[in-house]
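Trainee: model the following, please.
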Amino acid sequence: MSQTPISSSTSTLSTAPKRLVIASRESRLAMWQAEHVRDCLKKLYPECNVQILGMTTRGDQILDKALSKVGGKGLFVKELETALEDGRADLAVHSLKDVPMVMPEGFDLSCVMAREDAHDAFVSNDYASLEDLPNGAVVGTSSLRRESVLRSKFPHLEIQPLRGNLDTRMGKLDRGEYQAIILAAAGLKRLGLESRIRALLPIDPYTPAAGQGALGIETLSKHPNIKEWLAPLNDLPTLYAVSAERMVSRQLGGSCEVPLAAYATWDLDHMHIRSFVASVDGKASCLARAEGLVKSLEDAEALGFSVAQDLIAQGAASLLPNGLPK
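Mentor: Just a heads-up that it's a prediction; the model follows:
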């Protein structure tokens, strides 16, 4: 049922919210994320009635095809954006790596919260590491980025697509459909499943996806009051890091069709960023690194832009299925 959002034009920036509705996917991990944001908002605004609107997205429904074949990561956010547009919800909570690099007109990425562990995780019931897997062992992953690195380093393994929410993927492993799977460590840790991690994969060469481990909150551009209410939840080090990463991806047309990684870390006020673009078979790749003093969002995005230009100069366009974005 359509409801009048808290973000109506009668609200002012000086007033605290009375009611907020969070749109979220209904998977256990997505609901944990939405509940985390709800609890943070309740601490900020004790009188606010914060509710969660659970939804099923097309990305959750289409499980028999790779994301790169059915529309990419945007499949996980479109229905939530519709709920924002029609007033059923005031904000949407996403795993940031699922958020398209270019926001649709009228929508803002209004808040980026503190990052969880950004590593990829090796999960297996029978083996302690990728190196221990025998010839022909089946490894599941949903990511072309991970697939590219695995095919490059372990050509003797069989890499198979792995779709579904985290519990579905773990169930497939436990039923013996895979000898091992690669997942984001952040989701496992958030759901209390850290004990299932046999090994955290090193950043070199398993560089994370742009935004991996971070939560992003999306709102409508026409409701700046909501963005201001969310401002205390922003974590600036994470915001700057993921902004640099997303700039790299944006310049290279990053999507589920592109094996692309970008990960930024901090050393005091200096940011270090590592990024690669590769072929799916892992036989060709371009790698770039950069570091610089970062004291603003503009500094962060400039550093990300420089890394993207380095990759382009190395010939990264030849590895992109559709070439560089126009």
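
Trainee: drop to CA atoms for contacts and neighbour counts, all remaining ones
Mentor: Noted.

Trainee: helices of the stretch 151-300 of the chain, residue ranges please.
Mentor: 166-174, 185-190, 224-230, 236-251, 297-313 (DSSP state H, counting those that start in this stretch).

Trainee: turn these into a markdown table, including distance to Leu84 and mean neighbour count.
Mentor: Converted to a markdown table, the helices of the stretch 151-300 of the chain look like this (distance: least, C-alpha to C-alpha, whole Å; neighbours: other C-alpha atoms under 10 Å):
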| stretch | distance to Leu84 | mean neighbour count |
| --- | --- | --- |
| helix 166-174 | 25 | 17 |
| helix 185-190 | 25 | 20 |
| helix 224-230 | 12 | 20 |
| helix 236-251 | 23 | 25 |
| helix 297-313 | 26 | 21 |
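
Trainee: to compare against the first, here's another:
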Amino acid sequence: MVQSSPPFLRIGTRGSPLALWQAHETQRRLAAAHGVPLEAITITVIKTTGDAIQDRPLAEVGGKGLFTKEIEQALFDETIDLAVHSAKDMETALPDGLVLTACLPREDVRDAFICAKAKTLAELPAGSKVGTASLRRGAMVKRLRPDIEVVSIRGNVDTRLRKISSGEVDATLLALAGLKRLGIADKAASVFDAETFLPAVGQGAVAIETRAGDSRTRELLAAIDCRDTRIALTAERAFLGALDGSCRTPIAGHATVDGERLALRGLIVKTDGSVAHETSRAGTVGEAEALGADAGAELKARGGAGFFAG
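Mentor: The predicted structure is shown next:
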């Protein structure tokens, strides 16, 4: 009997439509870069705790690491070689022995407004319900429209769109990147300007995690790594890390890279939208981590110990 050859690489991912798009795009890019057939790179769907718990806000049950814990365990168990994540789902500090090795080119970072009753947030009638699982989006909506009720809704993109159709909520906000990747950007009534509605750290970025000591996989991933996205993400994650950021805190941050220059904007907002602090940094790409950390430390000091209490 002919023995089948082992996979060239093994990808681990969540099973949502968006997660599968990200995994298949990574598979396609790796196969093209290394001249191997698609089927030589396997994709394993791993159910995470975050997928299993849909009835409570993530902040109540352990934070965004619930979307990565089981996949990271598969890396440690060496049943997969690389984990493909939405960058904004990743914990600020990765487990010892795991590293963020590569990023795909970043999609549009902006937030989309989804509503059948109004074109924009400004046009939404007073007292309307906006559903979101994101404390950042909720706080920023309250900052712009304190007369609107923000309620917590969970689920993948399709689930949230159904909650609009059923009238459970009047509007929601979703990452435009995800809508574009799923081919449903036309569902957006409008798109927020990133200057006035700063996105989440990592929004629009696909991050690839590996074992730190797996030099073969890390070298293979170098062929598809988007340098500018990885550098921007380095600055944003350092900003988040200095703030001890998680999905329990309303934090926004976005970095852009232009050649050897980097620019970063960061924002913290009280959960009720009543107070916000913003800062910015600019420097060289080699300073990405330091610039992010410095911006985060500034806002942490300006906000003070009780800033995120409510």
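
Trainee: report the TM-score for the pair.
Mentor: TM-score of the superposed chains, computed with TM-score structural alignment, normalised by the length of structure 2, equals 0.94; 304 aligned residues with a C-alpha RMSD of 1.7 Å.

Trainee: okay, the helices of the stretch 151-300 of structure 1 in CSV with distance to Ala23 of structure 1 next?
Mentor: Listed next are the helices of the stretch 151-300 of structure 1 as CSV, based on distance: least, C-alpha to C-alpha, whole Å:
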stretch, distance to Ala23 of structure 1
helix 166-174, 19
helix 185-190, 19
helix 224-230, 14
helix 236-251, 21
helix 297-313, 27
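
Trainee: would you tell me which of those gets closest to Ala209 of structure 1?
Mentor: For the helices of the stretch 151-300 of structure 1, proximity to Ala209 of structure 1 was assessed by C-alpha to C-alpha; helix 236-251 is nearest, at 8.3 Å.

Trainee: that closest one aligns to what range in structure 2?
Mentor: Taken onto structure 2 by TM-score structural alignment, helix 236-251 of structure 1 occupies residues 227-242 there.

Trainee: and the matching stretch, how far from structure 1 on average?
Mentor: Compared with structure 1 after the fit, stretch 227-242 of structure 2 shows a mean deviation of 0.7 Å (mean C-alpha distance after the TM-score superposition for structure 1).

Trainee: which parts of structure 1 are strands?
Mentor: Secondary structure of structure 1 (DSSP state E): strands at 19-25, 49-55, 91-95, 107-112, 120-123, 138-141, 158-161, 180-184, 197-200, 215-220, 260-267, 270-278, 285-293.

Trainee: figure out which of these is closest to Leu173 of structure 1.
Mentor: Closest among those, once you apply C-alpha to C-alpha, is strand 180-184, at 6.7 Å.

Trainee: residues in contact with that closest one: which ones?
Mentor: Contact with strand 180-184 of structure 1 is made by 118-125, 127, 138-141, 146, 173, 212-213, as judged by C-alpha atoms under 8 Å, 6 or more residues apart in numbering.

Trainee: might you report the residue contacts of Leu133 of structure 1?
Mentor: Applying C-alpha under 8 Å, 6+ apart, we find Leu133 of structure 1 in contact with 127, 157, 179.

Trainee: and with 10 Å instead?
Mentor: Contacts for Leu133 of structure 1 (C-alpha atoms under 10 Å, 6 or more residues apart in numbering) come out as 124, 126-127, 139, 154, 156-157, 179-180.
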